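Could you work out the structure for the sequence below:
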Amino acid sequence: MDAMVEQDVCSGTTIRLGFRFSARASHGACLVGNGRDGFRLEAWSFRERHADMWLLPTTSIEPLHTHLVPIEDGRVVLIRYGRGIREVAVASPAGERPLETVDSPALRALPSRDPATLVWLVAAHREDHSVIHQVSADDMRVQPVLDVPGQLSGGWWLNEAGDLLAANQVLSGKRRIVILDLRHGTVTPLPEQAGGVLLTSPRRGEILVAARNSDGIGLGRVSPSDTRVRFFRALDRLTGTVLPLTLDPEGRRLALRVAQGAVSRLLIYDVATDTVTEVPCPPGVIRDAGWSETGLRVLFSSPATPAAVVRITEPFERRQAEGSATFCGHDARLEQFDGPAGPVEAVVYGEDWRRSRHVLVALHGGPEAAWELTFEPVFQRLADAGITIVAPNQRGSTGYGAAHRDAIKGCWGGPDLADIRHLLATLLRERRHPGCRIPMLFGVSYGAFLALLAAAADPTGWSRCVAVAPFVSGAALYTDGPASVRSLLDRLGGRAEIDDDLGPRDLLRLAPRITAPVLLVHGERDEVIPVAHSRLLARRLGAAGRRAAALFRYQEIPHAGHDPFVGPQGSALVEDVVAFLLTPPRLVHPRAAVAGSVR
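Coordinates of the predicted model:
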């Protein structure tokens, strides 16, 4: 990768969240924090060979409830999410100015290419009704300009003037592309076979689409005047999950991310020649990209370095790097473990897990998610403390094909739990080094649910368990979870009961089986999994004779959301987790756990 990191992002524990590029990719914005004092708003301006950055004053920043849209003049529009209410404001060096409060369950902002328009707002008011609002750059007036039937997703500009928009419309259960003329107030649908919009080229007036072809789904291009899909044949030969990131200003080259397992690659596709060039990158993950007149920039992260904006220079080949991200911490590696149904890949931080005194199995949320070879602040601190982290992508994880991903449909805590139990057997069998302690568990959200299931399934196999924002059961979560979670449960069969020796995956029923000390953590304002689930679990674990602080602790984090590690109390929480995990264990590697506990 011939790349220039736009800033040393590794001073201390500087972390950037939610980075976004402006409509022409000449500016950017993100939230920046150090893990101790909360997050602040940071604006970026990209020049030929470097970037300028500055902090913008705001009234408040909540990372999980703030949406950013950078403007071409350096200002940033913020949307703050409340219960059904969306507050819109604009931040500049002079301060923050409120613009509008919108009563809408879903409000999005689209970057503007037109200097006379600060930003465009897309508000969903009912299932069959969306309104596009224009925010004037001069007087900040917010006015509706177009009423569109159905729900709109996405929104990409089809001309340089920035008044012709391509979006995906869902109406009466059907999905199609629509062309929205914001100047004349018209809506023009394209044929359904044109697929769905992914990106656009304003200069060429073309739409990049995902549409059905003879092999399934392919990437191609259409235009409002020619709706025949011209497929990019070279992309059909790629393996992995392909995600288009951005087109160059001329619309002739396409930057793509190809994810395979826990890592991703950066490819450049030439539309005219139907050829693909890979940009050499170190192992890590590419998040987003913007392609301006001054070049291509990508958001890149590796295990040892937080997300950095990297400038890719041409030709797209490996040369002397103009700059590099400072090494910030512990690196990680990928290892494969045998599973009951095939290999399971894991991201491993720290010493060799066979010899390390402390080993922690970390389980991701989702469940449609995966650990990636990227920067994880919590893992960095655990590795600092001498804990080796094994973060498996068990069945149910994404990035390893449909069969692996779909294995837990209708059986949450079935095949994935079997993989974790098999991993435990491997760890106990191979960790024969003197002083090795029994493995520990850590999980967040669905991973916390799975971690507690694992602790119940093999009580003597685990020495400690940290569960952050767990739910009691799929059925209970369906009763009091938000609509988005209920939809996920329906789609993945999360309420189905499993009939095996362990029985239904209800943690209230299984809690008495858990003998390992448990640290239970939940954010008071968790908007995904209600805090009531952990309160019920805390009472159940306490009733099971685990009242001593050495055996059980419940921490409810005031004002925190679904991820309590993000926010002003996150740093202290990480230290609490480290202290809990390093408390002297009850046992040192009992052979009985190998022989009798794990199946």
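
hey, let's count contacts and neighbours off CA atoms from now on
Will do.

contacting residues around residue 337?
343-346, 423 (Cα atoms under 8 Å, 6 or more residues apart in numbering).

will you turn those residues into CSV that also has neighbour count, secondary structure and distance to residue 22?
Below are the contacts of residue 337 laid out as CSV (neighbours: other Cα atoms under 10 Å; DSSP: H, G, I helix; E, B strand; the rest coil; distance: Cα to Cα, whole Å):
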residue, neighbour count, secondary structure, distance to residue 22
343, 15, coil, 41
344, 21, strand, 39
345, 21, strand, 36
346, 25, strand, 35
423, 22, helix, 44
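
nearest to residue 507, of those residues?
Of all these, residue 423 has the smallest distance to residue 507: 21.4 Å, by Cα to Cα.

I'd like to know which elements whatever helix or strand residue 288 lives in is packed against.
Assessed by DSSP states H and E, residue 288 sits inside strand 285-292. The helices and strands touching strand 285-292, judged by 3 or more Cα pairs under 8 Å, 6 or more residues apart in numbering; DSSP states H and E, are strand 15-21, strand 241-247, strand 263-270, strand 295-302.

got a list of contacts for the second one?
Outside strand 241-247, the residues that touch it by Cα under 8 Å, 6+ apart are 198-201, 253-260, 288-291, 399.

Sitting in strands, which of the residues you listed do you find?
If you go by DSSP state E, these have 198-201, 253-260, 288-291 in strands.

Between all of those residues, which two are separated the most?
201 and 260 (27.3 Å).

more crowded one of the two?
Taking neighbours as other Cα atoms under 10 Å, residue 201 and residue 260 compare with residue 201 leading, 23 against 17.

To compare with the earlier structure, here is another sequence to fold:
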Amino acid sequence: MTACAIEPAADDADGAARPECTITADGAYAARLALDGDSWFPERWTLDGPEPYAVPLPGNQPEEPGTEVQPMGDGRVLIRRLADGRHTFSLLYPTGPGTGELPLGAVECPDEGSRLRLLPPAPGGERAYGLAVGRRSSAVWLVAGGAFGPEHLAEIPGRCSGGVWLDHAGRMLALDREVGGRTKTVVVDLERGGEVSPLLQIAADSDDRLLLADPNSGLLLIRSDAPSPGQDRLGWGVLGSTLPVRFPECLRVPDCTVTPFAIQPGQVLTPESCAVALRVDGPLGSWLGVWRPARRRMHHLPAPEGWLAGAGLWTGDGVLHLPYATAEAPCGLARVPAPSGEAGDTGRAGDAGAEGPVRDGTAAGSTSDTASGEPSEPDPPNPVALRPVPLQEAPLGRLVTK
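Down below sits the predicted model:
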């Protein structure tokens, strides 16, 4: 048997930088690997109190640098280790001066070149999922929250990366699937045996990836080379809208990689007014970008000292919370308000100064062709099962009831 490879701690399968800590979907807890001298150990942060605080969760021996940790909704921390050719999973929790550990089981990846990583925290915080990528197919595993240890949920033809939740129930999972040398985003319905539906295909010969989604507003952040073949661009659209994906010029920063990591929640009917936080990585380091789809400008802000780069979350009223760790403050949370002129900005995309639709990689100047998507309705008390449909002519596919 061949052991699965551990992905680099700082990069995802498609080369995108991964955050240095992981935050639950509700923002209550975070987890990371912390360093004590030359030894790595898990650490849980509590973020929903008056001040953040950290609880170390060291095991009987130091962890490997590639070990993954993820906070659960009840405050426990899921850990994935590679041992004896298997990926083992356990839940860690504090027990007075020590660390309790509840083994959950293991997943084997027999194919040569296979690898397994944790998917982003699922809504609700009760379950956690892993993605095992093989030579010809990818598997979604329920690794925490099941009845009998890790459970195989879905087998998807092609090599998958990414991972974005599209709903509040933790049912609809978007993955970027590579088939035939091209990458397109598909949706996996975890309650229908892993049924796969197309979600994002801007052009037949483009690579299209979904980076971020807000279930409330339907705002999507996308990376694609459709407008500039051979060169990836950041774009945005609205789930369920018939309008095309847009690729604003302001999201292009020369010689830098720009990665969105948080969307302001609660903007149910105005997706274009959502604040988006972006990580900008350049030759001189990393800093913050703040942008709204309704505006032409991205604000560039210095990151707080010790920022756990790529990690953060928005409050509903537009304050960005960024976890950081320094020698003086080993567990800190910086609160960054919306930049001057942005606070309370709920202007529609059709207002003066809005970014018009983009089909060819250049910004359209007309304000009559607006960038606002069709309003999304709030989630009903008992959501109807939804199925994405294929995209044509670069609109974002509507969700229609089955």
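
Just give the TM-score of the two.
TM-score of the superposed chains, computed with TM-score structural alignment, normalised by the length of structure 2, equals 0.65; 298 aligned residues with a Cα RMSD of 3.1 Å.

Is it possible to get TSV of the contacts of residue 337 of structure 1 that adds distance to residue 249 of structure 1?
Shown next, in TSV, are the contacts of residue 337 of structure 1 (distance: Cα to Cα, whole Å):
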residue	distance to residue 249 of structure 1
343	43
344	41
345	38
346	39
423	48
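
quick one on the thing from earlier: any chance of the helices and strands packed on strand 285-292 of structure 1 in a markdown table with mean neighbour count and distance to residue 148 of structure 1 as columns?
Output for these, formatted as a markdown table (neighbours: other Cα atoms under 10 Å; distance: least, Cα to Cα, whole Å):
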| stretch | mean neighbour count | distance to residue 148 of structure 1 |
| --- | --- | --- |
| strand 15-21 | 21 | 26 |
| strand 241-247 | 20 | 26 |
| strand 263-270 | 20 | 34 |
| strand 295-302 | 23 | 34 |
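
For residue 580 of structure 1, find the nearest of these.
Going by Cα to Cα, the one of these nearest residue 580 of structure 1 is strand 15-21, 24.8 Å.

can you list the residues that contact that closest one?
With Cα under 8 Å, 6+ apart, strand 15-21 of structure 1 has contacts from 9, 27-35, 63, 67-70, 288-290, 299, 306-307.

Which element is encountered next along the chain beyond that strand?
strand 27-33.

List the buried residues for that next one?
For strand 27-33 of structure 1, the neighbour count (16 or more other Cα atoms under 10 Å) marks 27-33 as buried.

again, but for stretch 301-310 of structure 2
In stretch 301-310 of structure 2, counting by 16+ other Cα under 10 Å, buried: 303-304, 306-310.

Also stretch 325-334 of structure 2?
325, 331-334.

so of the residues you listed, which ones are in helices?
In helices, judged by DSSP state H, none of the buried residues of stretch 325-334 of structure 2 are found.

CSV please, covering these and showing distance to residue 104 of structure 2.
Formatted as CSV, the buried residues of stretch 325-334 of structure 2 follow (distance: Cα to Cα, whole Å):
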residue, distance to residue 104 of structure 2
325, 30
331, 29
332, 31
333, 31
334, 35
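
Pick out whichever of the residues you listed sits closest to residue 121 of structure 2.
Scanning these for proximity to residue 121 of structure 2, where the rule is Cα to Cα, the winner is residue 333, at 19.7 Å.

contacting residues for the residue lying closest to the closest one once chain neighbours are set aside?
Spatial nearest neighbour of residue 333 of structure 2, excluding adjacent residues (Cα to Cα, 6 or more residues apart in numbering): residue 323 at 4.4 Å. By Cα under 8 Å, 6+ apart, residue 323 of structure 2 lies in contact with 307-308, 311-312, 331-334.

Tell me which residue of structure 2 lines up with residue 312 of structure 1.
Under the alignment (TM-score structural alignment), residue 312 of structure 1 pairs with residue 335 of structure 2.

what about the spatially closest residue to residue 223 of structure 1 that is not a sequence neighbour, distance to residue 254 of structure 1?
Of all residues not flanking residue 223 of structure 1 in the chain, residue 206 sits nearest, at 4.7 Å (Cα to Cα, 6+ apart). Going from residue 206 of structure 1 to residue 254 of structure 1 by Cα to Cα, to the nearest Å gives 13 Å.

Ok, residue 146 of structure 1 next?
Residue 146 of structure 1 is 31 Å from residue 254 of structure 1, by Cα to Cα.

Tell me the mean distance between the host helix or strand of residue 336 of structure 2 and structure 1 once they are aligned.
Here residue 336 of structure 2 sits within strand 332-337, counting by DSSP H and E. Its aligned residues in structure 1 lie a mean 2.8 Å from strand 332-337 of structure 2 after superposition (mean Cα distance after the TM-score superposition for structure 1).

what's the burial count for residue 120 of structure 2?
Counted with other Cα under 10 Å, residue 120 of structure 2 comes out at 18.
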